[in-house]
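K.L.:
this one's structure only:
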């Protein structure tokens, strides 16, 4: 498989996301792929159990990242298959290598923009995503494309984040790394973020899905075994928030982050509360 950028069809509305995932953001996630999987581990099996994957199912995983959800879906689809797609060529390469190492023969990975990729029509029995469908430039077009790829009667099962204020990890990190600056408030939920249940139902119904249901889930998120390690991880993940700070202010912000993480440190590591939606629908 080749993942040259010139060969990937990307909708113009997703061009900025493509540049980010082909650039520093994608490189960072690849370097910390296992930590990212560990961070949302409490949600992992809840997503797969809700997907109710049968042995003969063909599964599509959107925004597959390092491929954990795709590989585990393939393990459940023992006589079927699983395809994971992601904008990041680095992620796709990593996911492919891990699948080969773990000997998962019925899984494949593809660098693609799911908003416009020509998936075979009605091919997939289950379409899943773990926090990978919230950033489409044209969410209606994207979900219409996914509905086209899902067979009639097939299932859509997604995890998306609930609003900012319900996620302790987001509110704390944003406040601490602001270092006293007055940052603009987070933007209100857009339909494509799936954070607002009414907007999510309207979007998915208009795209061709039915019986749309959102179930609120809350789980602790893991950030590292100790405050120093967790601080290093989050500092990298939220590096943009430190841009423009003078060295002394940046150091104070990082010290404050480490101190807050010490308050969240348990025998099981550093955890912060989080809240997600489990989104389920039928084609």
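P.N.:
Yep, it's here. All of these numbers come straight from a predicted model, not from anything done at the bench.
K.L.:
contacts, neighbours, all on C-alpha from now
P.N.:
Will do.
K.L.:
In contact with residue 184, which residues?
P.N.:
For residue 184, the contact set (CA atoms under 8 Å, 6 or more residues apart in numbering) is empty.
K.L.:
what about it, distance to residue 71?
P.N.:
39 Å (CA to CA, to the nearest Å).
K.L.:
residue boundaries of the helices in the stretch 51-200 of the chain?
P.N.:
68-76, 89-101, 139-149, 168-178, 197-207 (DSSP state H, counting those that start in this stretch).
K.L.:
Can you tell me what sits against the fourth one?
P.N.:
Applying CA under 8 Å, 6+ apart, the set of residues contacting helix 168-178 from outside is 164-165, 221, 241-242, 253-254, 256-257, 272-274.
K.L.:
What subset of these is buried?
P.N.:
Among the contacts of helix 168-178, those buried by neighbour count (16 or more other CA atoms under 10 Å) are 164, 221, 241-242, 253-254, 256-257, 272, 274.
K.L.:
check contacts around residue 22.
P.N.:
By CA under 8 Å, 6+ apart, residue 22 lies in contact with 87-90.
K.L.:
Of those - the most surrounded one?
P.N.:
In terms of neighbours by other CA atoms under 10 Å, those top out with residue 88 at 31 neighbours.
K.L.:
quick one: contacts for that residue?
P.N.:
Per CA under 8 Å, 6+ apart, neighbours of residue 88: 18, 21-22, 26, 65, 111.
K.L.:
between these, which is nearest residue 135?
P.N.:
residue 18 (10.7 Å; CA to CA).
K.L.:
this is the comparison structure:
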């Protein structure tokens, strides 16, 4: 399942997006996004507690920030695999690993159906990479088959959009000028698919996990940098997330008004370290 995994996957829509415009934007903004998500990456690595010599899997590894840190922590005696459906992002992850002299294995593949060697992992971890599965119980059951008995699962996922100001604030400003997105059923694959704690618990129980713990984690997110100012924060807010889709086909004057509204909303949250908006997540741990 290397190369383009679309033919073998039920997640065709997600694969198309992350190998197209969405993936390209994440690669282009990799440094910014790693900085924004750093508090959440540190939190899930602490919860996962990788140990020297362990065999670990990073699910939805993206451009590799957490995969590389896993590789550092398990050391030369350990093994790390990063898996993601985005070819452009995995290519970036491989480049970064080479520059750092680290040797995790990366696969461009769909973790929901990848034929993992049974009983091979001590640890499965993910930073915001598990909310996009078309069939989450089936996906997690497949992942569990790759784990040793008693192995650890640890992932971080977003709580509800309404609790996440990094999306809510700019989106509310833009919606004064563009049509809102069509409503989607709860649990639809996407950033906030795991917002409901009971939904996450049910998925993992159905997949056969035990000792499940789901705890809230909140941290400020620095959108942009002091050097880049409001324009950097504005670009980041508009290019990454739902606003990009909402304004993509809008007339230029409507897009301009939406950008101005988002800029004004972000300025209200300016701090010495840039635009700071809250992020709200779940830290989820379990055992195979």
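P.N.:
Received the coordinates, thanks. Worth saying up front: this structure is predicted, and the values here are computed from it rather than measured.
K.L.:
Please work out the TM-score for the two chains.
P.N.:
Once the chains are overlaid, their TM-score stands at 0.93 when taken by TM-score structural alignment, normalised by the length of structure 1; 279 aligned residues with a CA RMSD of 1.8 Å.
K.L.:
hmm, back to that, export the buried ones among the contacts of helix 168-178 of structure 1 to TSV and append columns for distance to residue 144 of structure 1 and secondary structure.
P.N.:
Shown next, in TSV, are those (distance: CA to CA, whole Å; DSSP: H, G, I helix; E, B strand; the rest coil):
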residue	distance to residue 144 of structure 1	secondary structure
164	27	helix
221	32	strand
241	34	helix
242	38	helix
253	43	helix
254	43	helix
256	44	helix
257	41	helix
272	35	strand
274	29	strand
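K.L.:
Tabulate the residues you listed (JSON lines), appending distance to residue 213 of structure 1.
P.N.:
Compiled in JSON lines, these are given as follows (distance: CA to CA, whole Å):
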{"residue": "164", "distance to residue 213 of structure 1": "20"}
{"residue": "221", "distance to residue 213 of structure 1": "24"}
{"residue": "241", "distance to residue 213 of structure 1": "35"}
{"residue": "242", "distance to residue 213 of structure 1": "38"}
{"residue": "253", "distance to residue 213 of structure 1": "40"}
{"residue": "254", "distance to residue 213 of structure 1": "40"}
{"residue": "256", "distance to residue 213 of structure 1": "39"}
{"residue": "257", "distance to residue 213 of structure 1": "36"}
{"residue": "272", "distance to residue 213 of structure 1": "26"}
{"residue": "274", "distance to residue 213 of structure 1": "20"}
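K.L.:
one step back: just the contacts of residue 22 of structure 1 now: which is nearest residue 282 of structure 1?
P.N.:
Once CA to CA is applied, the member of those that ends up nearest residue 282 of structure 1 is residue 87, at 25.3 Å.
K.L.:
list the ones among the contacts of residue 22 of structure 1 that structure 2 also has?
P.N.:
For those, the contacts that are reproduced in structure 2, applying both residues aligned by TM-score structural alignment, their matches' CA atoms under 8 Å, are 87-90.
K.L.:
Look up how far residue 161 of structure 1 lies from the residue nearest to the spatial centre of structure 1.
P.N.:
Centroid-nearest residue in structure 1, with CA atoms, centre = their mean: residue 131, separated by 2.9 Å. Distance, residue 131 of structure 1 to residue 161 of structure 1, using CA to CA: 7 Å.
K.L.:
How about residue 132 of structure 1?
P.N.:
To residue 161 of structure 1, residue 132 of structure 1 is 10 Å away according to CA to CA.
K.L.:
These two: who's more crowded?
P.N.:
residue 161 (21 against 18).
K.L.:
Now check structure 2 for the residue matching the more buried one.
P.N.:
Taking TM-score structural alignment, residue 161 of structure 1 has residue 158 as its aligned residue in structure 2.
K.L.:
dump the residue contacts of the closest residue to that match other than its chain neighbours.
P.N.:
Counting by CA to CA, 6 or more residues apart in numbering, residue 281 is the residue found nearest to residue 158 of structure 2 once chain neighbours are left out, at 4.2 Å. By CA under 8 Å, 6+ apart, residue 281 of structure 2 lies in contact with 156-159, 216-218.
K.L.:
what helix or strand does residue 249 of structure 1 sit in?
P.N.:
helix 247-263 (DSSP states H and E).
K.L.:
what stretch of structure 2 does the helix or strand just after that helix fall on?
P.N.:
Following helix 247-263 of structure 1 in sequence order, the next helix or strand is strand 265-266 (DSSP H and E). Mapped onto structure 2 using TM-score structural alignment, strand 265-266 of structure 1 covers residues 270-271.
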